[in-house]
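Asker: here you go, sequence then predicted model.
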Amino acid sequence: MTTPAPLLKLNNGVEMPALGLGVYQSPPEQTVPAVEAALKDGYRLIDTAAAYGNEKEVGEGIRRSGVDRDDVFVTTKLWLDDYGYDSALRAFDTSLANLGLEYLDLYLLHQPVPLEPEPWVVAYKAAEKLLADGRVRAIGVSNHTPGLLRTLMDSTEVVPAVNQVELHPYFIQRELREVHEKLGITTQAWSPIGGITRYWQHAPNGGRSALEEPVVTDLAAKYGKTAAQVVLRWHIEHGLCAIPKSVKAHRIAENFDVFDFSLTPEEVTAIDALDTGLRSGPDPENIRLDTFGRRTR
């Protein structure tokens, strides 16, 4: 029997699995079988976004899996093109229709837009209305720094339940996690295994992989696990939610097989020491509506 992922209680009492499947850059034709396989392997969290272009396929994968909809935690995100109040509400309706669902578990603003704050802030106010109307169980943000969280919260009412950010052994986001703890925000990690340090053309650590670091490979050998499983377990030990992406059935299963071992506090600290403090993805402070376009992440 597959061991279920532990549940993280959000600041409004909703529970979210601590490990899920991300579908960033998953081609539509590969998304359906990936989601179906993940749910059959025990995953109960699926993370997508309007900008990924595969919401319809995520919905189809959920239906094909045979898992009851109420047992699956589904997240999607509002893209910058639809920031604004009425436009955000319309975009939500489109995402819900694409997914073929009657409600969402979590709705996130995909990026902050600090240089053009009005559409960004009112988009979050639209998400607050969706929450009040019961159309989504929790709302939050993605890619927000501590300062940007404060800016948004100064003009809105609902504290984000989740902030989904780049987080992996090379970029552990210690300061942000401390701010989240004080504010009651759950930290969710995209690119949790650190793949962005290899595929993002502007990554300062381009070509490096945390999966090849001796501290990780030695722990993998000690526990009879893969390097990726060790890194995902590191996220679990920190109380984070991780959403690794894969379209390969064996890799999807492997990524979920992390609940039969634990890392010691000293081993967690040793992986923490890989931190470079360098972000590989886009700088949230410099995102603009007119230049970021339909780019994802």
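Answerer: Ah, there it is. Numbering: from 1, shown residues only.
Asker: drop to CA atoms for contacts and neighbour counts, all remaining ones
Answerer: Noted.
Asker: any chance you could map the strands in the stretch 101-250 of the chain?
Answerer: For the stretch 101-250 of the chain, the strands defined by DSSP state E, counting those that start in this stretch cover 104-109, 136-142, 162-166, 186-190, 241-242.
Asker: rebuild those strands as TSV, extending it with distance to His235 and mean neighbour count.
Answerer: Shown next, in TSV, are those (distance: least, CA to CA, whole Å; neighbours: other CA atoms under 10 Å):
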stretch	distance to His235	mean neighbour count
strand 104-109	20	24
strand 136-142	18	24
strand 162-166	12	24
strand 186-190	8	24
strand 241-242	7	28
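Asker: please name the nearest non-neighbouring residue to Glu212.
Answerer: Leaving aside its sequence neighbours, Glu212 sits nearest to Ala227 (CA to CA, 6 or more residues apart in numbering; 7.6 Å).
Asker: ok, the one you found - how many residues close by?
Answerer: By the other CA atoms under 10 Å criterion, the neighbourhood of Ala227 contains 22 residues.
Asker: check it against this one:
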Amino acid sequence: MTVSARSPDRVRLEGADFCLPSGDRMPAVGLGLWKIPPETTAETVRAAAANGYRLFDSACDYGNERQAGQGIKAALAEGIRRDELWITSKLWNTYHRPEHVRPALERTLADLGLQQLDLYLIHFPIALRYVDPALRYPPGWFDDPAAKSPAMAPDRVPLADTWGAMEALVEAGLTRRIGVCNYNIALLRDLLASARIRPSALQVEMHPRLAQPKLLRFCHEEGIACTAFSPLGAQSYFQLGMADPQESLLKHPAVNSVATAQGRSAAQVLLRWGVQRGAAVIPKTTRHERLSENRELFDFALTAEEMATLDGLDEHRRFNDPGVFCEEAFNTFFPIYE
């Protein structure tokens, strides 16, 4: 049986924003900061803000939050108001114990030069042994990179304990909203059953090769905003050896056929597909011309037939899979998906 991703019941696309159940408006297109080199991050963020970007997706693990903060500071100096921006960051795996959650966010806020985040996410449902920031920051995946046989060191921390500490961050005014990344429906159901503060957002890998219609529909019906990372598919994974260039959606005949019919680029078609399904998208780029192109999604719409064509590319191909890359890169078998 095919399950379609219906129009959001409680998260609605309005112009270039999604309207959340709270009435807040989240930009439908943002800039993802993963893999942007630190030396170019500040200027990229400043340029993106000048180009109209208002959502910036960061994380401790990306290793460029201090530079992102410099870019935000420059954007504010150029006249953009703080309340116009939506800044997201993420709690890293080594900070899941409740006593480490607030210090982790305080470090992120200091690096970004902010008093409060708009959204703070649990990066993975993976708890690793604590690494003191004075020893190594960002801590990465290895427990001890200098060990003879370095590996990850899982920690026995219930996800509910971490979420309770996340709720305390909202109550302390350090972040306006909290959410999760890389959760499946079962984990979301468990979280919703016990949470005092419901998750505002879920961030997951999502593109036509990994459409995840059931997960997207569940989020819509629960009023959880969904953000698609890697919305262009395999592009970010070639240099990491996690994808084959033949898997590129930008070169897929079906994608390019739709692009030709629409008079748009393949990237715009893929991003419009994501937004039109009801997900925010956070493509990464450092090229100024791509910054403009990736935001130009709201003066056209894909037809029902074109959407069905792209839906039909789904092959459940996950590029960012800890069950694969943790063993290959970090000598530890650590699956979180079946």
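Answerer: Thanks, I have the structure now. Just so it is clear, the model here is predicted, and its values are computed rather than measured.
Asker: sorry, back to before: indicate which one of the strands of the stretch 101-250 of the first structure is closest to Tyr223 of the first structure.
Answerer: Closest to Tyr223 of the first structure of these, according to CA to CA: strand 241-242, at 20.3 Å.
Asker: tabulate the strands of the stretch 101-250 of the first structure (TSV), appending distance to Pro17 of the first structure.
Answerer: Putting those into TSV (distance: least, CA to CA, whole Å) gives the following:
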stretch	distance to Pro17 of the first structure
strand 104-109	11
strand 136-142	14
strand 162-166	12
strand 186-190	11
strand 241-242	7
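Asker: any idea what Cys19 of the second structure aligns with in the first structure?
Answerer: Counting by TM-score structural alignment, Cys19 of the second structure corresponds to Lys9 in the first structure.
Asker: let me fix that, I meant to ask about Arg272 of the second structure.
Answerer: Arg272 of the second structure maps onto Arg233 in the first structure, by TM-score structural alignment.
Asker: contacting residues around its match?
Answerer: Counting by CA atoms under 8 Å, 6 or more residues apart in numbering, Arg233 of the first structure touches Val258, Phe259, Ser262, Leu263.
Asker: Thr75 of the first structure matches what in the second structure?
Answerer: Checking TM-score structural alignment: Thr75 of the first structure goes with Thr88.
Asker: equivalent analysis for Arg137 of the first structure, please.
Answerer: Counting by TM-score structural alignment, Arg137 of the first structure corresponds to Arg176 in the second structure.
Asker: so its match touches Ser89, yeah?
Answerer: No - shown here, Arg176 of the second structure and Ser89 do not form a contact pair, counting by CA atoms under 8 Å, at 11.8 Å.
Asker: what do the two both touch?
Answerer: In contact with both Arg176 of the second structure and Ser89: Leu117, Leu119, using CA under 8 Å, 6+ apart.
Asker: how much space between the residue nearest to Ser230 of the second structure when sequence neighbours are not counted and Ala74 of the second structure?
Answerer: Distance criterion CA to CA, 6+ apart; nearest residue to Ser230 of the second structure, sequence neighbours excluded, is Glu205 at 5.8 Å. Glu205 of the second structure sits 30 Å away from Ala74 of the second structure, going by CA to CA, to the nearest Å.
Asker: swap in Ala266 of the second structure?
Answerer: From Ala266 of the second structure to Ala74 of the second structure the distance is 32 Å (CA to CA).
Asker: how many residues are close by Glu116 of the first structure?
Answerer: There are 13 residues near Glu116 of the first structure, going by other CA under 10 Å.
Asker: for the residue lying closest to it once chain neighbours are set aside, give me its contacts.
Answerer: Nearest residue to Glu116 of the first structure in three dimensions, chain neighbours excluded: Arg288, at 6.9 Å (CA to CA, 6+ apart). Arg288 of the first structure makes contact with Val113, Pro114, Leu115, Glu116 under the criterion CA under 8 Å, 6+ apart.
Asker: quick one: the helices in the stretch 101-250 of the second structure?
Answerer: 159-171, 185-194, 213-222 (DSSP state H, counting those that start in this stretch).
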